[in-house]
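Enquirer: Give the three-dimensional model of this entry:
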Amino acid sequence: MTSRSSIKQQIQRVREQAIVVAVNRLLATKGYDAMTVDEVAAEAGMAKASLYKLFTSKEELAGAAMVGVLDRALAFVDGLRDEANQAAEAGAPMRPLDQLKAVTRWAMQTQLEGEMPSLPAQNSNLSASLQTNDAYMDRLIALSNRLSIWITEAQTSGQLHAALPPELVLYTLFARACDPVVALLKESGQYTHAQIIDWVTSTTFDGLAVAR
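Expert: This next block holds a predicted model:
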């Protein structure tokens, strides 16, 4: 009985993962408003009724996709923290500003690769659903806390403007993950991903004006 239960759970996890991958791809390419549950079911290769047994609403589907991308972001940030600890032990500490830049570049690269979910800024049902999604909120808070530590360190060491509210810096970095400038430059077909990432990183941290 235990073996059958374990197999059933494994099958359910595989199905859930297939759904989340489909949702993530559709959110990245079409956006939340244009995505339909029928499309998710078709993309995941299952009946709509089967999908609803695992996820009860479109909002819940979006939440699952966001949990997935936040897990990836946390893994990337934790990897940077490990590298920073090793560098510090070797006597070559990494600047918090460089770590923030690395996270920003990762977010834009993820967007350029079509793997960053795109959610509307104003949608009361979706917003309410995400705010009551413990898995999503726990990860969002964890990521915010990790980035806030680097922001504070960068400001106190003179690498970022100390007069700016830390939350302004944090929200600016989060905004790069869904920056329309990145998407527009990509759609133009005139620039490489590396160029786009370099330019938007530069304008984010250095601004548009020439230093005098």
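Enquirer: okay, CA-based contacts and neighbour counts for the rest of this
Expert: Will do.
Enquirer: quick one: the residue nearest to the spatial centre of the chain from residue 85, how far?
Expert: Computing the C-alpha centroid of the chain and ranking residues by CA atoms, centre = their mean puts residue 69 first, at 4.7 Å. When CA to CA, to the nearest Å is applied, the distance between residue 69 and residue 85 equals 24 Å.
Enquirer: To check against the first, give me the structure of this:
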Amino acid sequence: MSIFGKLSFKDQAFKLRENAILDAATSVLGTKGYDLMTMDDVAGAVGISKPSLYKHFKSKEDLVGEALIRLIDGAVDFLAQLDNTLSPKGKLAALLEWALRVRLDGGLPFLPSTSAHVRDMLMRNLKYVTRVLKLNGQIEKLVLAAQKNGELDAALPSDVILFSYYARTCDPAVEYLQRFSKMSNEDIVRHMLQVAFDGFHPAS
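Expert: Next up, the predicted model:
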């Protein structure tokens, strides 16, 4: 039974509106960024009043935090559903592919901003920090396992691989290719995965 099957009609409507708000916030964040985004923007995108929006989220910080928590939860759920026969590198590639497709569909990257203000805001959100630490631990284990079995260069510090991997999830090349090249999203994903794991060397 889904979560909605356990809720009253009123609660279901509230939850559906909350998801619509998070979708709108994600879209506005993707186009305007955190600093320029306003609660009026989000309310207008959903088609509700600002007081109605504040019934769900008490501040912009709260709203953005929940949008990013939803993204991290999606990544954790995706990892949990992967075939256990996949190698560590295969799982890393699958997760990166998922993250790239999320972005190409208008979603957010794992690392939402280089802004110190946004970083500080997120670090004050205990719920967000807890989720990020969980995802980071899972990805770090995959990196170490891939190094141990020879899929990734064991001579590289694992942190270099780990943070380079995160950087690939928010590489601006994705948006540039989508906007200015004639490539399909499928081709963009395929080429970005090749660059992430094989660099610019010819495919073997």
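Enquirer: one step back: SS state for the residue nearest to the centre of structure 1?
Expert: When the structure is split into helix, strand and coil by DSSP: H, G, I helix; E, B strand; the rest coil, residue 69 of structure 1 lands in helix.
Enquirer: measure it to residue 118 of structure 1 for me?
Expert: Spatial separation of residue 69 of structure 1 from residue 118 of structure 1 under the definition CA to CA is 11 Å.
Enquirer: neighbours of the nearest residue in space to residue 23 of structure 2 that is not next to it in sequence, just the number please.
Expert: Distance criterion CA to CA, 6 or more residues apart in numbering; nearest residue to residue 23 of structure 2, sequence neighbours excluded, is residue 67 at 7.8 Å. Here the neighbour count serves as a burial measure; for residue 67 of structure 2 (other CA atoms under 10 Å) it reads 22.
Enquirer: and if you look at residue 2 of structure 1?
Expert: The local packing count at residue 2 of structure 1 equals 7, with neighbours defined by other CA under 10 Å.
Enquirer: Give the aligned range of stretch 102-112 of structure 1 in structure 2.
Expert: Residue correspondence for stretch 102-112 of structure 1 in structure 2, counting by TM-score structural alignment: residues 94-104.
Enquirer: average offset between that stretch and structure 1?
Expert: Once superposed with structure 1, the aligned residues differ from stretch 94-104 of structure 2 by a mean of 0.9 Å; criterion: mean CA distance after the TM-score superposition for structure 1.
Enquirer: Same question for stretch 62-73 of structure 2.
Expert: Between stretch 62-73 of structure 2 and its aligned stretch in structure 1, the superposed structures give an average distance of 0.9 Å (mean CA distance after the TM-score superposition for structure 1).
Enquirer: What span of structure 1 is that stretch aligned with?
Expert: The aligned range for stretch 62-73 of structure 2 is 60-71, by TM-score structural alignment.
Enquirer: what does that stretch contact?
Expert: Residues outside stretch 60-71 of structure 1 that contact it (CA atoms under 8 Å, 6 or more residues apart in numbering): 20-21, 23-24, 27, 32, 55, 116-117, 129-130, 133, 135-136, 139-140, 143.
Enquirer: Quick check on those residues: which are buried?
Expert: For the contacts of stretch 60-71 of structure 1, burial is judged from neighbour counts taken by 16 or more other CA atoms under 10 Å, and it is met by 20-21, 23-24, 27, 32, 55, 116-117, 129-130, 135-136, 139-140, 143.
Enquirer: hmm, back to that, buried stuff in the match of stretch 102-112 of structure 1?
Expert: Using 16+ other CA under 10 Å as the burial criterion, the residues of stretch 94-104 of structure 2 that qualify are 94, 95, 96, 97, 98, 99, 100, 101, 102, 103, 104.
Enquirer: cool, and stretch 182-200 of structure 1?
Expert: In terms of neighbour count (16+ other CA under 10 Å), stretch 182-200 of structure 1 has its buried residues at 182, 185, 193, 196, 197, 200.
Enquirer: Also stretch 199-209 of structure 1?
Expert: Buried residues in stretch 199-209 of structure 1, counting neighbours by 16+ other CA under 10 Å, are found at 200, 201, 204, 205.
Enquirer: What's the second one aligned with over in structure 2?
Expert: For residue 201 of structure 1, the aligned residue in structure 2 is residue 193 (criterion: TM-score structural alignment).
Enquirer: which SS state does its match fall under?
Expert: In three-state terms, and counting by three-state DSSP, residue 193 of structure 2 is helix.
Enquirer: Quick one: map residue 160 of structure 2 onto structure 1.
Expert: Alignment of residue 160 of structure 2 against structure 1 is given by TM-score structural alignment, with residue 168 as its counterpart.
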